[in-house]
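**Student:** Attaching a predicted model along with its sequence, questions to come.
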Amino acid sequence: MTRPPPPEWAPHKAVWIGFPSHPELWERDLEPAQAEVAAFARAVHADGRGEKVLLVAANIEAAETAERLAPFAGVVMEPFGDIWLRDTAAIVTGDGTARDFRFNGWGGKYDLPGDEDIGARLAAQRGIETEACDWILEGGAIDGDGTGLIVTTEQCLLNRNRNPGMSRAEVEERLKRDLGITSVLWLGEGLLNDHTDGHVDNLARFVAPGVLAIPEAFENDPNWRVYQAAAETAERFGHIEVARVPSPGRVLSREEEIIPASYMNFYIGNASVVVPLYGQPNDQAAVAAFGRIFPDREVVGLRADHILTGGGSFHCISQQIPRTR
């Protein structure tokens, strides 16, 4: 029987972090996004107290920039479409083997060469035994507490643009078969304007066994109904404690459109918890809230505005390699 993936707060051997590599995708945000990713990598490495950081660059120019900005990190050069390794890298289970799921560009929205097999290639480089899974699943669509319980959203996992015709029961059976999942908490919708169709790592994250962090709506918050519905669903599920944390409220793009900015896209490393910030009034309150949740780790808040222009943040660009043996 497959053992579920360890929770993110369990010890890591290393972490893959995608490094912005394509000027045609990032345009004027390329260099500032690279700087934000390097700062994130530095916080995770924590002067050697954290974990080994593997920056994944798609070409020689990006690899050279990564080496210059983050000399403490290992740099891996492998072609990919974009940096969202949470969704394209393989998921390592509790027995140390990996599951490599199919990927279709978040329902056909962004079909970029290299994303379909970057997970298998990265796992092979690390000598991780990998099993290919015959259905579409992105890592950011699920979050687990290590006991076999995961949280997800109906908007994503039951979306017809992923696995058309697959029922809820069939999805749960695949999760059980491939990832050792024993119980699924189904939330409804994800954040407004999230091109991932409601990835749960922008909405609700486990922070301890049976403890689920969910944002508390801030004034003028476009997602307040989503947060409230998620909290109510989790409370009805039973055996789950809901920890409310601040939300950043309404965050707008340069074009004055609402974007899915979320403090929930944090990363739990061996020594630190890194929280994305957006220059909002609740930034420091969010850092303080996570400090209370993770008293054994340094909580670091870092700006992620330019990474967000690509559609995600720190959790989206990272995939940990747990220490299982």
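**Tutor:** Done, it's in. Bear in mind that the values here come from a model prediction, so they are computed numbers and not experimental data. Numbering: from 1, shown residues only.

**Student:** can we go C-alpha only for contacts and neighbour counts from here?
**Tutor:** Fine.

**Student:** Tell me where the stretch 51-200 of the chain has strands.
**Tutor:** 52-57, 74-77, 91-92, 98-102, 130-136, 143-144, 149-153, 183-187 (DSSP state E, counting those that start in this stretch).

**Student:** what about those strands, which gets the closest to Ser272?
**Tutor:** Ser272 lies closest to strand 52-57 among the strands of the stretch 51-200 of the chain, at 12.8 Å (Cα to Cα).

**Student:** so can I have TSV of the strands of the stretch 51-200 of the chain showing mean neighbour count and distance to Val207?
**Tutor:** Formatted as TSV, the strands of the stretch 51-200 of the chain follow (neighbours: other Cα atoms under 10 Å; distance: least, Cα to Cα, whole Å):
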stretch	mean neighbour count	distance to Val207
strand 52-57	25	22
strand 74-77	19	28
strand 91-92	26	19
strand 98-102	24	23
strand 130-136	15	26
strand 143-144	25	9
strand 149-153	23	12
strand 183-187	19	15
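
**Student:** right, so of these, which gets closest to Gly291?
**Tutor:** Checking the strands of the stretch 51-200 of the chain against Gly291 by Cα to Cα gives strand 143-144 as the closest, at 20.2 Å.

**Student:** Who are the packing partners of the closest one?
**Tutor:** Using 3 or more Cα pairs under 8 Å, 6 or more residues apart in numbering; DSSP states H and E as the contact test, the elements touching strand 143-144 are strand 149-153, strand 205-208.

**Student:** before we go on, here's another structure to hold up against the first:
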Amino acid sequence: MMLSLSLELSQCGSSMVLVLLTCLGSSLTFVSSSPHLLILTKLRSSLQHKYPPSHPGYSHASVHPTFKHLSLSISIDRPQIPAIYQSNPLNQQTYPITTMPPTNKTWHIQHHALTHQPDKTKQFICPAETSPHRATLLSFPSRRSTLPELNAATRNEIISLATAIATFEPVRLHTRPEDIPQAQALLDKQTTLSSQQRANITLISAPTNHCWIRDTGPVYIRAADAADKTRYAIDFRFCEWGQKTSERIYGASVSPAAAKALERSPQYAEWPVMDDEAMRENTAFAGVVLDLENEKTDAVADVVVRVQTDIRLEGGGIEVDGEGTFMATESSIIGDARNAGLGKAEVEAELGRLLGVSTFIWFPGRVGLDVTDVHIDAEVRFVRPGVVVVCRPHEKADKVHWKIYSEIREVLERSTDARGRRFEIHDVVEPDPACVKGDLHGEEDAPAASYVNFYFVNGGLVMPMFGDAEADAKAFELLKSLVPDREVRQVEVNALPRTGGVLHCVTQQVV
């Protein structure tokens, strides 16, 4: 846009000129008599400082003396404000985000986010979860994300978790626009919340479907070069846990045919399923989260640059200690379901670059045992470098879970971390599955009742409580003894593990 104005200098001070140019973008000519030469010169200096030749809209700013008067001509075009759209490397349908406000500051922030793309050789580090957080990401469960009978309870548990985390740090609760009234109503019912807790919870309108934001959201990292203060986050382009689209919202124990039959049954006839459009939203969601964060950013230094990669995985499938050690199951990363054509060496090379990893500890896992193919965050976690907690199955658990546990223990006992340390290993026994398991057709055969699916917050640790009084108490005492400098907070859950995950699965730290 270009405007042309001619004003007497006496009618318009230099501050007003700067405001006009900043807000409008214009071509201005100021005419004055010779006594105002100094004012015009200062004005030119101010404008050239604000709009240097490198500025995208710079044209010229000059003083022209004549016999009877002086004139200052300025021509500055306001930069075009590009609409933000979530780019999709798979050429799938995109989800539009509101155009950012037309201010020069905002333009620079957005321009930085869109153009500052790191090269494919840049090295990064994924901080340990115990590092300081800016906030925690959560996702309010959509109707698509759960069985109908578990939706209300799952939503209540997410709200309970949000309020617990808000004691320690800000919470960004991503919610579909149509679900915001209910999310707000559930928050309003939390009558015991302090004013600080309420202030720490922000509802963010976003195209979210799954509540499992650990898997669908971005993974925040930092540059390995300490001089690079830019913020970064990886978009692993969520792929429904290896294209498990036939299972829809139902557990891995339900065959595709049975899942289809459930979808057509009377009780589910009006209940939305995870259709193709929703799955495209899921793939784009990590990028949308970053766009929304950048839209609220006040400074270029706070912009988060999205790092793209050919690797496909979920955040719940990786565990790092922040000092170069990585743990994962092969079943949840290696293979054609997620990374066809890539061998373990290629995966390690890329993850080493992205996460700052030099030592990889792989466990076999089991393809198809659950929808995630056995994510590491339900099996073994770092408490701190060199110290891990392992999920020990309950005595009633199936043999396959005992086999997985034994394999994990064997690998850990013969391994060392990136600093050459042997691991200090602690077992955390699962609760009695009878305290968690329901009887709904389509829910998980084995609920995700793992105490190691806890979540570190600033100054604290939030852990699940499943309703097995003895097991809950023992797990609490063990974790408290391992993190004596942190406040340990228990959150009661039942619907979440029956849906397929616990607390770590539904959280993601922002660093």
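**Tutor:** Sure thing, it's come through. None of these values were measured; they are calculated from a predicted model.

**Student:** Now the TM-score, please.
**Tutor:** Once superposed, the chains reach a TM-score of 0.91 (TM-score structural alignment, normalised by the length of the first structure), with 318 aligned residues with a Cα RMSD of 2.0 Å.

**Student:** on that earlier part again, TSV for the helices and strands packed on strand 143-144 of the first structure, including distance to Asp95 of the first structure?
**Tutor:** As requested, those are exported to TSV (distance: least, Cα to Cα, whole Å):
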stretch	distance to Asp95 of the first structure
strand 149-153	17
strand 205-208	20
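
**Student:** Let me know which of those is the nearest to Gly188 of the first structure.
**Tutor:** Comparison of these against Gly188 of the first structure by Cα to Cα identifies strand 149-153 as nearest, at 5.1 Å.

**Student:** That closest one versus strand 183-187: what angle between them?
**Tutor:** With axes from the mean of the first three to the mean of the last three Cα atoms, to 10 degrees applied, the angle from strand 149-153 of the first structure to strand 183-187 works out at 30 degrees.

**Student:** Where in the second structure does strand 149-153 of the first structure fall?
**Tutor:** Aligned by TM-score structural alignment, strand 149-153 of the first structure falls on residues 325-329 of the second structure.

**Student:** Mean distance between the matching stretch and the first structure after superposition?
**Tutor:** Superposed on the first structure, stretch 325-329 of the second structure shows a mean distance of 0.6 Å to its aligned residues (mean Cα distance after the TM-score superposition for the first structure).

**Student:** Contacts made by that stretch with the rest, please.
**Tutor:** With contact meaning Cα atoms under 8 Å, 6 or more residues apart in numbering, stretch 325-329 of the second structure is reached by 317-320, 357-365, 374-376, 417-418.

**Student:** which residue packs closest to the aligned partner of Pro20 of the first structure in the second structure, ignoring adjacent ones?
**Tutor:** Under the alignment (TM-score structural alignment), Pro20 of the first structure maps onto Pro141 of the second structure. The shortest distance from Pro141 of the second structure to any non-neighbouring residue, by Cα to Cα, 6 or more residues apart in numbering, is to Cys211 (4.7 Å).

**Student:** That neighbour: neighbour count?
**Tutor:** Neighbour count of Cys211 of the second structure, defined by other Cα atoms under 10 Å: 26.

**Student:** That one -> the first structure?
**Tutor:** Alignment note (TM-score structural alignment): Cys211 of the second structure maps to Ile83 of the first structure.

**Student:** Check Arg384 of the second structure too.
**Tutor:** Aligned counterpart of Arg384 of the second structure in the first structure: Ala208 (TM-score structural alignment).

**Student:** I'd say its match and Thr147 touch.
**Tutor:** No: Ala208 of the first structure is beyond contact range of Thr147, at 10.2 Å (criterion: Cα atoms under 8 Å).

**Student:** got the contact list for the nearest residue to Leu85 of the first structure once chain neighbours are set aside?
**Tutor:** Spatial nearest neighbour of Leu85 of the first structure, chain neighbours left out: Ile317 (5.1 Å); criterion: Cα to Cα, 6+ apart. For Ile317 of the first structure, the contact set (Cα under 8 Å, 6+ apart) comprises 17-18, 83-86.

**Student:** Now do stretch 18-33 of the second structure: distance to the chain's middle.
**Tutor:** Offset of stretch 18-33 of the second structure from its chain centre (Cα atoms, centre = their mean, to the nearest Å): 43 Å.

**Student:** Equivalent analysis for stretch 163-174 of the second structure, please.
**Tutor:** 14 Å.

**Student:** what do you get for stretch 158-170 of the second structure?
**Tutor:** With Cα atoms, centre = their mean, you get 16 Å for stretch 158-170 of the second structure.

**Student:** can you give me the strands for the stretch 1-150 of the second structure?
**Tutor:** Under DSSP E, counting those that start in this stretch, the stretch 1-150 of the second structure gives strands at 4-8, 26-32, 58-65, 70-76, 124-125, 135-139.
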